[in-house]
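> quick one, fold the following:
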Amino acid sequence: MSHSFPNAEDPAHDWQMSKDYLQDCTRHILQNRMFTDCQFKVQAKSSPMQFFEAHRLILTIASPVFEKMFYGIMAEKNQPIVVEDIEPEVFKALLEYIYTGDINLESSDYYYELYYAAKKYMLPFLQKKCIIVIQENINTTNACKGYEFAELFEESSLMEYCLEVISRRTENVLSEANLKDIKLNTIITILDQDCLNVRSEMTLFNAVTICAKNNNKDKDTKPLNERGKHQSLLREALQKIRFLIMTPKEFAEGPALSDLLTKFEKFDILMNISSPASTVAMPSGFSTSTTSRKMYNDCWGRGYYNRY
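Model (predicted):
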């Protein structure tokens, strides 16, 4: 890598004189690749490879990870430094934040990955900024995805916010298009909520069915332990469905036609729906609740639809 130095005889040599703040200077040397002494080769699976030049000292000041990378016992000797788990556009945004304090990303979806990059390089202030943007952009389309992200990185406030959106707009959130790649664990968490805005428990049963189908793709190629875990989670989800608040017609036209329940379970459930005084017991572990879930406004007050 060649080092770039300004020409002392160039009239633009005194470029620092036109800058009001130190960050204006660091922005200038980043954009013009001046005095650079390290290089990153960034290539995620979905994007073409890009190279980025930077300054060891500036990165070290910003991050203890970069400090160990450049000046620690196991200092990185190779040039360029290879980065394979971050998209080039996101890595560029990471550098720009370190040098300027600004974040420039075209899509709010990139903030999930920028958060990951900030966590990887131990930049807590950037993590906080990413969480703010992610939360501001949570809606019915991505609430489940946002919840899973927050759970993975133990961001409790974002988890709570996503569950709030899910509880308020449950019917929209649990549409088939929004459940692509959503885990059964997330559906189980939703089923644990007593306050959900659903017209019928069938909405929740359909969500379980969709996720079971999505999670069951390529099941024959999955290890036995993963298949076993999937079945265990599916059973747990089904046991949280409040079948007893369904009408006989709803059950007959929905769950009774599904292959998620055995014929014995279908019979036992239908007997209990049709006749509350039935001596037939519900299948072991299944919900015996006959209470409909509360509408969200009954739990937390009225007027919330104005916000979403």
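
> alpha carbons only for contacts and neighbour counts from here, please
Will do.

> can you give me the strands in the stretch 51-200 of the chain?
Using DSSP state E, counting those that start in this stretch, the strands of the stretch 51-200 of the chain run over 81-83.

> the helices in it, which residues?
56-62, 64-71, 88-100, 110-120, 124-136, 143-152, 156-168, 170-173, 184-191 (DSSP state H, counting those that start in this stretch).

> how about those, which one is nearest residue 212?
Residue 212 sits nearest to helix 184-191 of all those, at 7.1 Å, using Cα to Cα.

> centre of the chain to the closest one, how far?
Computed by Cα atoms, centre = their mean, to the nearest Å, the chain-centroid distance of helix 184-191 equals 15 Å.

> stretch 49-56 now?
28 Å.

> report the buried residues of that stretch.
52-56 (16 or more other Cα atoms under 10 Å).

> wait, which of those is closest to residue 169?
For those, the minimum distance to residue 169 (Cα to Cα) is 42.9 Å, reached by residue 52.

> just checking, that closest one touches residue 37?
No - the pair residue 52 and residue 37 does not pass the contact test of Cα atoms under 8 Å, sitting 10.9 Å apart.

> and for comparison, fold this next one:
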Amino acid sequence: MDPIIDWQISRHDIKSRGQYLLETGKWADCHFLVGQEPNHQMLAGHKLILAMASPVFEAMFYGGLAEKNDPIPILDLDPSAFKSLLEYIYTDKISINSVDKACELCYGAKKYMLPHVVEQCITFLWSDLCPKNVCRAYEFAKLFEEPRLMEKCLQIMCTKTLDVIQDSNFEDVELSTIVTILDQAVLNIDSELNLFWAINKYAEKHGLCVSRSSETNQQNIDQDSNSSPQSPIDVDIEAPPSNNLPQRNSTTGLVNNEQAGAVMVPVANAVRQQELPTIRDAIRRVRFLSLTPQQFADGPARTNLLTQSEAFAILMNISTSNSCYPMPEGFTTNKSPRNAFSESSSSPVPGPSGVSTTHRPGVSGPSPSGIFPQHVPPPQPAPLPTKSFPAPVPAPIPPAHPESVESPFFSDYLEEIRNNDSNYDRKYYCRRIMRQQTECLNTSVLDCSLTFIVDRSVCITGIEVPTQVQGSTIVGNDRYSELLYAHLLDAHGSRLTYTHCNQRVQFNSMLEISFDRPVFIQRNKMYKIGVVFNKVGWYPVSQSVTKVNCDNVGFTFCVGSQSESVRDNFIRTIVFTYTRDGIVYP
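Below you'll find the model as predicted:
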């Protein structure tokens, strides 16, 4: 008996047989080129096995116009993550040994609609959270709309802040995560200097500093200037992180739009480039006014994260409560220490070279030359340290950006509706008026987006999109299987909610899609809806008006630059309500 020919005999279950096919590539009828050059890999697969596990693979191989390319490029997944997906499909095994692996695997599982793998990834992240990986896990939870995981991560950030910001991995987090930490009212730190030096270290690693030698006024921060090799490099610190900053494919949502069956879509790249948080957004959130004049003069004032005029104005505001110098524009005026987890605010805080920046009361050090007065008012004595620690107070979970905050006005407004309108939870349909309808053919993936603003705060619950136009080749069958993905973004490009749709629908009709959760949006703020159709076929297109009024709510469509609204007429209706029942704020 030839063991190579009769390999089936020694394998007694479907898992071991699937493992053999996966490892050997025997009978493979498709191939995938996975990853980016020069680290891409060629992996073999079997269409039937893949389609049995994933509706995306089913559409890719057995749809109306099945994928003809071989190999099929998959550029947005790491080869190891795609191998793990194949291992699950062929053998039911799920191998997760790190947070990075869990995030990458979960991205692929969401893309190819493998919900069991997604659940296992989330479970692993819950069990492995620690200060070393909590920022990475938070970014993952924010991207994939896992509010409970976001809350858990943020609690760790607040209760173990020093461990989080002093870990080497903190230098590789997204700036939006740093801004989220700085937005918290309660953190486990000794003083704001802990936060400032962490930001300073981050900025130095990524070249996000301003040269004071080139400063003539505050507006120069936003301008590029020429510098010789001998002079300090002037960097636009108002710019978002460049491509060499930590930007992981598995957390950006970048995919190959020409790949048939792709479910995940680009996340408003043009908006992201314009609206990403900058290092300045982080600096402006540091509560400098909670420091003593000596701490500020010997620490933040000596760095390149503040211009001379900013440093001088901040020092004047620290030194006196009625300074004639206003705080620099955008900087917080909050004077309250947020180190509520420790009663001691006089513990030494190491500076950039490890030197303590806490000094004895009444002893002043040298001031930076040419910036500050020589006579700096001495700091007030700090309270004596105590060994008692109050119970941790969980910080409120902030939304991705300020416009999704539930304001007191909105709460009062909802209460008024409840008291005066028994139908306050009714849904409303803002339907766009369509003209000059024609048809277009989707050959693989059809990506659409629509920007809009409203003149009254509402809750967006879903959208309506048109279904395919019935062709002559399918007469007698009035339904087909639609496959699409939709999401709602804010002006910063952060995803507020999303949904997948995989169901049989009627031709020549409208399909209502409900988002995973309603989202409260503020008036006069720009938002963006994105939809990607993954089903091959003909769809109706037309022109539409830019303004629609519905139940006293005015919608304005296609706002911002022209590139932000692409094939906007595929999004026919925005569904909204005034109730907050069911809303889960991130």
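
> quantitatively, what TM-score do the chains reach?
Overlay of the two chains. TM-score (TM-score structural alignment, normalised by the length of the first structure): 0.79; 291 aligned residues with a Cα RMSD of 3.5 Å.

> hang on, the earlier thing: will you turn the helices of the stretch 51-200 of the first structure into JSON lines that also has distance to residue 198 of the first structure?
Output for the helices of the stretch 51-200 of the first structure, formatted as JSON lines (distance: least, Cα to Cα, whole Å):
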{"stretch": "helix 56-62", "distance to residue 198 of the first structure": "47"}
{"stretch": "helix 64-71", "distance to residue 198 of the first structure": "47"}
{"stretch": "helix 88-100", "distance to residue 198 of the first structure": "38"}
{"stretch": "helix 110-120", "distance to residue 198 of the first structure": "29"}
{"stretch": "helix 124-136", "distance to residue 198 of the first structure": "23"}
{"stretch": "helix 143-152", "distance to residue 198 of the first structure": "16"}
{"stretch": "helix 156-168", "distance to residue 198 of the first structure": "9"}
{"stretch": "helix 170-173", "distance to residue 198 of the first structure": "6"}
{"stretch": "helix 184-191", "distance to residue 198 of the first structure": "11"}
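
> in TSV: the buried residues of stretch 49-56 of the first structure, plus distance to residue 238 of the first structure.
Shown next, in TSV, are these (distance: Cα to Cα, whole Å):
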residue	distance to residue 238 of the first structure
52	50
53	53
54	53
55	55
56	54
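
> circling back: and residue 269 of the first structure, which of the helices of the stretch 51-200 of the first structure is closest to it?
helix 184-191 (18.4 Å).

> ok, the residue mapped onto residue 104 of the second structure from the first structure - contacts?
Matched by TM-score structural alignment, residue 104 of the second structure corresponds to residue 113 in the first structure. Contacts here follow Cα atoms under 8 Å, 6 or more residues apart in numbering; on that basis residue 113 of the first structure touches 86-87, 90.

> repeat for residue 185 of the first structure
With contact set as Cα under 8 Å, 6+ apart, residue 185 of the first structure has these partners: residue 233.

> one step back: closest to residue 44 of the first structure out of the helices of the stretch 51-200 of the first structure?
The nearest among the helices of the stretch 51-200 of the first structure, by Cα to Cα, is helix 88-100 at 7.2 Å.

> residues in the second structure aligned with that closest one?
So helix 88-100 of the first structure sits over residues 79-91 in the second structure, by TM-score structural alignment.

> look up how far residue 153 of the first structure lies from the match of residue 104 of the second structure.
In this view, residue 113 of the first structure and residue 153 of the first structure are 12 Å apart by Cα to Cα, to the nearest Å.

> what do you get for residue 92 of the first structure?
Relative to residue 153 of the first structure, and taking Cα to Cα, residue 92 of the first structure is found at 22 Å.
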